[in-house]
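S.K.: Sequence unavailable; structure follows:
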């Protein structure tokens, strides 16, 4: 049976192989989060309009666009949501398997810009010391800020 499958696979060639792979595998949205810090070590938190009311505070987060490098996603998302410019740094989290979402998180450093919120997505923004975070903060984001594994590992 394995030989037959291998022959069929080789006979398919190029685009047909890709179509079979596309149908046979999971499709994921890629959510990218940034742990953005300023030169004082404070972290940028946003109160998101679309998030549940009891936990609207979180890190800047958005979805990667097709062909976009994940580090560039957080640079783009922070600029779109806040008007601030950041430089993405070290990858701090990577996980797939939450339904059809893969999660990626980077450290990021504030490098400039002027705070101007996107009122459609963001209700409020603030810089917080890691030991003085607001109520209603996403638990996984608190763990990222503190340098802990959101998966408990």
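M.R.: On my side now, so go ahead. Computed from a predicted structure; not experimentally measured.
S.K.: CA only for contacts and neighbour counts going forward, please
M.R.: Fine.
S.K.: Just say helix, strand or coil for residue 39.
M.R.: Here residue 39 takes the coil state, with states given by DSSP: H, G, I helix; E, B strand; the rest coil.
S.K.: got another, please set it beside the one above:
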């Protein structure tokens, strides 16, 4: 890229646990990460704040309405046209019906055993497991 400029694409995600400690996850239906499991999220649209984008993405991908809490952490991942800068927020479900939508092939509450299986079989998006471990945000059940 001219002058070494790298295009940065702002994205958000919602780290959401249910009352049993399971983690809300989606199986991606499209690239990047098609077929892999991750936390729900996506690009911030022009004019959106992070909380508005997180709420929209979770509603579109999972059918759930959430309240947005604290920033859990951020990561940078390669994108075809630059870098994804992903800001992940802690969320709490306040309504809606769980169903896959938009960019999700499947959506589920994942417990620690199922998460371990997804990790061992390489079905998680790149870097997700170590990042969630570092942030102490793995499934708790």
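M.R.: Yes, it's here. All values derive from a computational prediction rather than experimental measurement.
S.K.: where does the TM-score land?
M.R.: Superposed pair, TM-score by TM-score structural alignment, normalised by the length of structure 2: 0.74. Supporting alignment: 125 aligned residues with a C-alpha RMSD of 2.6 Å.
S.K.: and after the longest strand along structure 1, which helix or strand comes next?
M.R.: In structure 1, with assignment by DSSP state E, the single longest strand is strand 84-98. Following strand 84-98 of structure 1 in sequence order, the next helix or strand is strand 101-113 (DSSP states H and E).
S.K.: Next, count neighbours for the residue mapped onto residue 45 of structure 1 from structure 2.
M.R.: Residue 45 of structure 1 maps onto residue 25 of structure 2 when the alignment is built from TM-score structural alignment. Neighbourhood size, residue 25 of structure 2 [other C-alpha atoms under 10 Å]: 25.
S.K.: OK, contacts around residue 25 of structure 2?
M.R.: Counting by C-alpha atoms under 8 Å, 6 or more residues apart in numbering, residue 25 of structure 2 touches 37, 38, 39, 40, 107, 108, 109, 110.
S.K.: average offset between the helix or strand it falls within and structure 1?
M.R.: Here residue 25 of structure 2 sits within strand 23-28, counting by DSSP H and E. Taken over the aligned residues, the distance from strand 23-28 of structure 2 to structure 1 averages 0.7 Å (mean C-alpha distance after the TM-score superposition for structure 1).
S.K.: quick one: that strand to chain centroid distance?
M.R.: 7 Å (C-alpha atoms, centre = their mean, to the nearest Å).
S.K.: In contact with the most centrally placed residue in structure 2, which residues are there?
M.R.: For structure 2, the residue nearest the mean C-alpha position is residue 39 (2.8 Å; C-alpha atoms, centre = their mean). Contacts for residue 39 of structure 2 (C-alpha under 8 Å, 6+ apart) come out as 13, 14, 15, 24, 25, 26.
S.K.: For the last one, give its distance to residue 36 of structure 2.
M.R.: Here the criterion is C-alpha to C-alpha, to the nearest Å. By it, residue 26 of structure 2 lies 8 Å from residue 36 of structure 2.
S.K.: ok, these two, which is more surrounded?
M.R.: residue 26 (28 against 19).
S.K.: ok, the more buried one to residue 120 of structure 2 distance?
M.R.: 17 Å.
S.K.: With residue 40 of structure 2 instead?
M.R.: Counting by C-alpha to C-alpha, the gap from residue 40 of structure 2 to residue 120 of structure 2 is 21 Å.
S.K.: Same check on residue 113 of structure 2?
M.R.: Distance from residue 113 of structure 2 to residue 120 of structure 2, by C-alpha to C-alpha: 11 Å.
S.K.: before we move on, what about residue 63 of structure 2?
M.R.: Taking C-alpha to C-alpha, one finds residue 63 of structure 2 at 28 Å from residue 120 of structure 2.
S.K.: which residues of structure 1 fall in helices?
M.R.: 2-12, 14-24, 70-82, 139-145 (DSSP state H).
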